[in-house]
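Colleague: Fold the following.
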Amino acid sequence: MDPLTHFLDGPRAARAFALSVHMSAPWGIAVRDNAALTVLAVTKGQARVDGMLLEEGDVALVRGPEPYEVTDAAGSVPTLEIGPGQRCTTVEKHDVRDELRHGIRRWGNAKDGETSLLVGTYERPDQAGGIVARALPRLAIVRQEDADSTLVELLARELAHDDPAAQVVVDRLLDVLVVSTIRGWFDSPESSTGPTWLTCDDPIVTKALEQLHAAPEMPWTVGSLADHVNTSRASLAARFRSTVGEPPMSYLTRWRMTLAGDLLHAPGTRTISQIAHTVGYTNAYSFSTAFRRHLGLTPTEYRHHHPALSDGDGTR
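Modeller: Predicted structure coming up:
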């Protein structure tokens, strides 16, 4: 399995917050929902995300949890605010959920404004995939000519109805749209500053990455990894550093921390010790020490340092 396939295997929406937004100028929204990842597709008109223009047909991915603004024009001042749990208020904190709701998954200051957006939000890091959240830029835009309009149309159609199992269909369409958008972004000139390991074409390094991704719990050394890919230790170390930008064991540690972050936020009752063994540490102490060194928080602190999952029904 190539590195990009591992990367794209992350998004797993579960009762995702998704809706169709219809706005009439002037308008501005300050988004402070702490979400891990948001996909925005412009289906009519245009909008700006932190000043970057999105036109009809464009799709953007916004990596959280930092706040951002979506407005009708450059310099527009937000009058609405989206907070944790997708709670909508004015900037003065007046609740306007009912005032701006026009159906179960339709929202905005107009029933049919000159701008329409599709919005899908992955609220927790484990839903978006920690690899996605860390490797994407703050804002990744795929222009209309490279975006998958068919997926956008399918999602728009599903959001327009409240059919049985609609939420399940919305979740899966959202996952596919995110994956398609990521692929489109990596094919664009803007991705040239992205992580080189995702498009690695060195067959030896690709095989090494596959080994590390598939079995992070193994007690890897550069020597044992070299044996698995049938090359010398020195050759692997040089080629890995040249292609990926860091030594194999440094990369392995980062990969383990990424997986651990996802597991810490995933539903369930895995203990710190169980997670430690899953990602290749013999005990919770050594895992906690490595985790804090890389992320600045203990695993327990990290586990509790995210917003609560909301009900995701699109009616808030």
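Colleague: make it CA atoms for all contacts and neighbour counts henceforth
Modeller: Fine.
Colleague: What helix or strand is the nearest residue to Val96 once chain neighbours are set aside located in?
Modeller: Distances taken as Cα to Cα, 6 or more residues apart in numbering put Thr89 closest to Val96, at 5.2 Å, once the chain neighbours are dropped. Using DSSP states H and E, Thr89 sits within strand 87-90.
Colleague: So what's the residue count around Ala166?
Modeller: 13 (other Cα atoms under 10 Å).
Colleague: er, Asn230 I mean
Modeller: The burial count for Asn230: 13, using other Cα under 10 Å.
Colleague: Tell me the spacing between it and Leu236.
Modeller: Distance of Asn230 to Leu236, given as Cα to Cα, to the nearest Å: 9 Å.
Colleague: before we move on, what about Asp2?
Modeller: Taken as Cα to Cα, the span from Asp2 to Leu236 is 17 Å.
Colleague: Can you verify my assumption that the residue nearest to Val96 contacts Pro78?
Modeller: No - look at Thr89 against Pro78 with Cα atoms under 8 Å: they stay out of range, at 11.1 Å.
Colleague: To check against the first, give me the structure of this:
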Amino acid sequence: MDPLGDLLDGVRAHTAAFCQAVLDPPWSLRICDEAPLGLAVPLRGHAWVVPDDGEPVLIEAGDVAVVQGPAPYTVADAVTTEPTVFVHPGNRLVTADGEDITMRKRIGASTNALGLGGAGSTLLASGAYQVRSVVSGRLLAALPTVLRVPREQVQSPIMDLLHAEVNRDAPGQQIVLDRLLDLALIATLRAWFARPGGDPPGWYRAHGDPVVGRALRFVHEDPARPWTVAGLAAVTGVSRASFARRFTDLVGQPPMAYLTQWRLDLAAESLRGSDATLSAIARRVGYANAFALTVAFKRVKGTTPQQFRAG
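Modeller: Coordinates of the predicted model:
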């Protein structure tokens, strides 16, 4: 798997709260659902995404915004509009005066259509993602609080499919919505990283390089192999010095530093997500024993594996 695929693997729309809201101005949604990632796209009209600490971002019809949580933020018709509805975990909808309107209008078994007006000037679709993977932290670190991709750059029919699916009432609808939201996120991030004048992270740029991209795939697919700079240079068909220089220039860190970080991220993932012993995790990610993993883990992450698991 390529690096983006690996980092996205722990980001999932699982029983996702996908919502379409018909909104007449003035309107303002306060997003307090604590989701690590949110997606918003106006299917008609426009919206402002207003983080508490950051610049407001305008999204027009068909644009896609990906917003980092879990801190609350506001989506509104104007930057100055006060919140009229608060979106809580579980897609629970509460008005500013405390009225729970979650069940006011429902389509199918799992998606809400929030009717706050008639025809409405804005039709807003939104979804939430859980990030259960420690590994995905590298992806989140590469993203701004709010990223916007214009409609013409997404070049994907996923949004149209989401719009169609949310208005259906068919068996398996939640699974379909979850998977469509996953695809929507992938399409949006691809477009954002590839945008003109963009500055994608080194690991993303390097994926397209015939030498470094191949080395990254080897490292991601088989982290336990006793890799060396010479070994990676050999499997990519270039000299050791040329490989080390090329890798460092593209990725932004030397090959062995990248390998160590990848192994320790995988170890952290296993510590949090499994009951495997430290020795088993060590062997799985390329360390000879638990002691060697503990030394590296504490040096890089500032805590022992046992403390990390307990925390």
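Colleague: picking that back up, out of Asp2 and Leu236 of structure 1, which sits in the more crowded spot?
Modeller: Each of Asp2 of structure 1 and Leu236 has its neighbours counted (other Cα under 10 Å); Leu236 has more, 23 against 17.
Colleague: residues contacting the residue nearest to Val96 of structure 1?
Modeller: Leu80, Glu81, Ile82, Gly83, Asp95, Val96, Arg97 (Cα atoms under 8 Å, 6 or more residues apart in numbering).
Colleague: quick one: contacts for the aligned partner of the third one in structure 2?
Modeller: Residue-level alignment of Ile82 of structure 1 against structure 2, with TM-score structural alignment as criterion, gives Val87. Val87 of structure 2 is in contact with Leu29, Arg30, Ile31, Cys32, Asp33, Leu93, Val94, counting by Cα under 8 Å, 6+ apart.
Colleague: ok, 10 Å please
Modeller: Contacts for Val87 of structure 2 (Cα atoms under 10 Å, 6 or more residues apart in numbering) come out as Leu29, Arg30, Ile31, Cys32, Asp33, Glu34, Pro72, Thr74, Leu93, Val94, Thr95, Thr102.
Colleague: Can you add secondary structure and give those back as TSV?
Modeller: What follows is these, written out as TSV (DSSP: H, G, I helix; E, B strand; the rest coil):
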residue	secondary structure
Leu29	strand
Arg30	strand
Ile31	strand
Cys32	coil
Asp33	coil
Glu34	coil
Pro72	coil
Thr74	strand
Leu93	strand
Val94	strand
Thr95	strand
Thr102	coil
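Colleague: which one of these is nearest Ile59 of structure 2?
Modeller: Closest to Ile59 of structure 2 out of the contacts of Val87 of structure 2 is Thr74 (13.0 Å), distances taken as Cα to Cα.
Colleague: taking the contacts of Thr89 of structure 1 one by one, which sit in strands?
Modeller: Judged by DSSP state E, those include Leu80, Glu81, Ile82, Gly83 as members of strands.
Colleague: Give the closest residue to Leu173 of structure 1 in space, chain neighbours not counted.
Modeller: Leu155 (6.2 Å).
Colleague: cool, Ala14 of structure 1 as well?
Modeller: Nearest non-adjacent residue to Ala14 of structure 1 (Cα to Cα, 6+ apart): Asp171, at 6.3 Å.
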